[in-house]
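Asks: Pasting the sequence and the predicted model now:
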Amino acid sequence: MKQLLVFILFAAIFCWLMFSPIYKHVLVIRQALLQQEVNYMLEIGASGQYGYIDGDMIAQSRQRLAAYGFNPSLLEYEVSATNGAEGGNAAAPLPRGEGLLLRLAYPYERLLDIDRLIGIDPPSAEARIGGRGIRMSEYVP
């Protein structure tokens, strides 16, 4: 009986040691892709041509991230501006010098549930990974 218990505990720890680094690597890659997308969208949105990040840009971003395996319906975008104006309004682009803020979040999707094997609680269902950034608008009317 004792040997069976030792075998089960050893098997659980062995599985965790084998697969945990892979899941952690996937988590790091997802977070990096989200931050890269935030940087790209801020670069385009804050350019002299736009001065905003609207719904069409967000829809294109969802498509780009879907190509990497993200579920587009779970992506959360939050666009704002440093002056309190709406950063996603194409009719009123942010003038030059105002900050355009973007926050992009995505759930963990039970990615770290394997950590339960060694007694570590995974992040809650409401927890999110993501990226955020700010860029000064270059739009001149």
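Replies: That came through fine.

Asks: CA atoms for contacts and neighbours, from now on please.
Replies: Will do.

Asks: The protein: strands as residue ranges?
Replies: 76-81, 99-107, 128-136 (DSSP state E).

Asks: Mean neighbour count, those: which tops it?
Replies: strand 99-107 (a mean of 21; mean count of other Cα atoms under 10 Å).

Asks: any idea how far residue 40 lies from residue 30?
Replies: 15 Å (Cα to Cα, to the nearest Å).

Asks: would TSV of the strands of the chain with distance to residue 16 be doable?
Replies: Below are the strands of the chain laid out as TSV (distance: least, Cα to Cα, whole Å):
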stretch	distance to residue 16
strand 76-81	31
strand 99-107	22
strand 128-136	22
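
Asks: Which one of the ones you listed lies nearest to residue 1?
Replies: Nearest to residue 1 among these is strand 99-107 (40.9 Å), distances taken as Cα to Cα.

Asks: In addition, the following structure is provided for comparison:
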Amino acid sequence: MKQLLVFVLFAAMLCWLMFSPIYKHVLIVRQAVLQQEVDYLLEVGASGSYGFISAAMQEQSRERLARFGMRPDDIVFELSTTSGAEASNPYAPVPRGVGIALTMSYPYENLFEIDRLIGLAPPSPSERMKATGMKMSEYVP
């Protein structure tokens, strides 16, 4: 009986040691891709040509992130400006000097379930990884 218990504990520990780097790598890549996409959208959206981040730009962003294995419907965008103006309206671009803030979030998707083998509680299903950025608009009417 004692040997069986040792075997089960050793097998659980071995599984955790083998697979924990994999899911942590996935987590790091997803976080980096989200931050890169936030930076890109802010660079394009706050440029002198646009002054906004439209729904079409957000949809293109979802398509790019889908290539990395993310589910497009689970990506959430939160746009705001320092002046309170709408940052997604292409008919009323944000003028120069006003900050555009963008936060993108995505769920963890059970990446930490294997941590249960060693007694760690994974994040709740409602928790999300987030990437945030802010850039001053350069649009001049």
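Replies: Noted; the coordinates are in hand. Predicted model, so just to flag it, every value in this text is computed and none were measured.

Asks: Would you give the TM-score for this superposition?
Replies: Scored against TM-score structural alignment, normalised by the length of the first structure, the superposed chains reach a TM-score of 0.99; 141 aligned residues with a Cα RMSD of 0.5 Å.

Asks: hey, where'd the helices end up in the second structure?
Replies: 2-45, 55-66 (DSSP state H).

Asks: Residue 133 of the second structure: what's it in contact with?
Replies: Residue 133 of the second structure makes contact with 38, 39, 42, 101, 102, 103, according to Cα atoms under 8 Å, 6 or more residues apart in numbering.

Asks: Which one of these is nearest to residue 125 of the second structure?
Replies: For the contacts of residue 133 of the second structure, the nearest to residue 125 of the second structure is residue 103 (19.1 Å; Cα to Cα).

Asks: Now for the closest one: which residues touch it?
Replies: Contacts of residue 103 of the second structure by Cα under 8 Å, 6+ apart are 38, 77, 78, 79, 130, 131, 132, 133.

Asks: from those, which two are the most distant?
Replies: 79 and 130 (13.2 Å).

Asks: ok, the contacts of residue 133 of the second structure in the first structure: which stay?
Replies: Mapping those onto the first structure (both residues aligned by TM-score structural alignment, their matches' Cα atoms under 8 Å) leaves 38, 39, 42, 101, 102, 103 still in contact.

Asks: Next, count neighbours for the second one.
Replies: Residue crowding around residue 39 of the second structure was assessed by other Cα atoms under 10 Å; the count is 18.

Asks: Return the residues in contact with it.
Replies: Residue 39 of the second structure touches residue 133, counting by Cα under 8 Å, 6+ apart.

Asks: will you turn the helices of the second structure into CSV that also has distance to residue 86 of the second structure?
Replies: Converted to CSV, those look like this (distance: least, Cα to Cα, whole Å):
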stretch, distance to residue 86 of the second structure
helix 2-45, 13
helix 55-66, 12
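
Asks: Which of these sits closest to residue 114 of the second structure?
Replies: helix 2-45 (6.4 Å).

Asks: Relative to the first structure, and after superposing, what's the average distance for that closest one?
Replies: When the first structure is superposed, helix 2-45 of the second structure averages 0.4 Å from its matched positions, counting by mean Cα distance after the TM-score superposition for the first structure.

Asks: ok, back up a step: more neighbours: residue 40 and residue 30 of the first structure, which one.
Replies: residue 30 (21 against 12).

Asks: Against residue 8 of the first structure, how distant is that one?
Replies: On the measure of Cα to Cα, residue 30 of the first structure and residue 8 of the first structure end up 32 Å apart.

Asks: Repeat that for residue 138 of the first structure.
Replies: Counting by Cα to Cα, the gap from residue 138 of the first structure to residue 8 of the first structure is 61 Å.

Asks: ok, the two, which is more surrounded?
Replies: Using other Cα under 10 Å as the criterion, residue 138 of the first structure and residue 8 rank with residue 138 on top: 20 against 11.

Asks: got the contact list for that one?
Replies: Contacts of residue 138 of the first structure by Cα under 8 Å, 6+ apart are 46, 47, 48, 51, 95, 96, 97.

Asks: Scan those and report the most crowded one.
Replies: Result: residue 51 is most packed of these (other Cα under 10 Å), 30 neighbours.

Asks: Cool, thanks, talk later.
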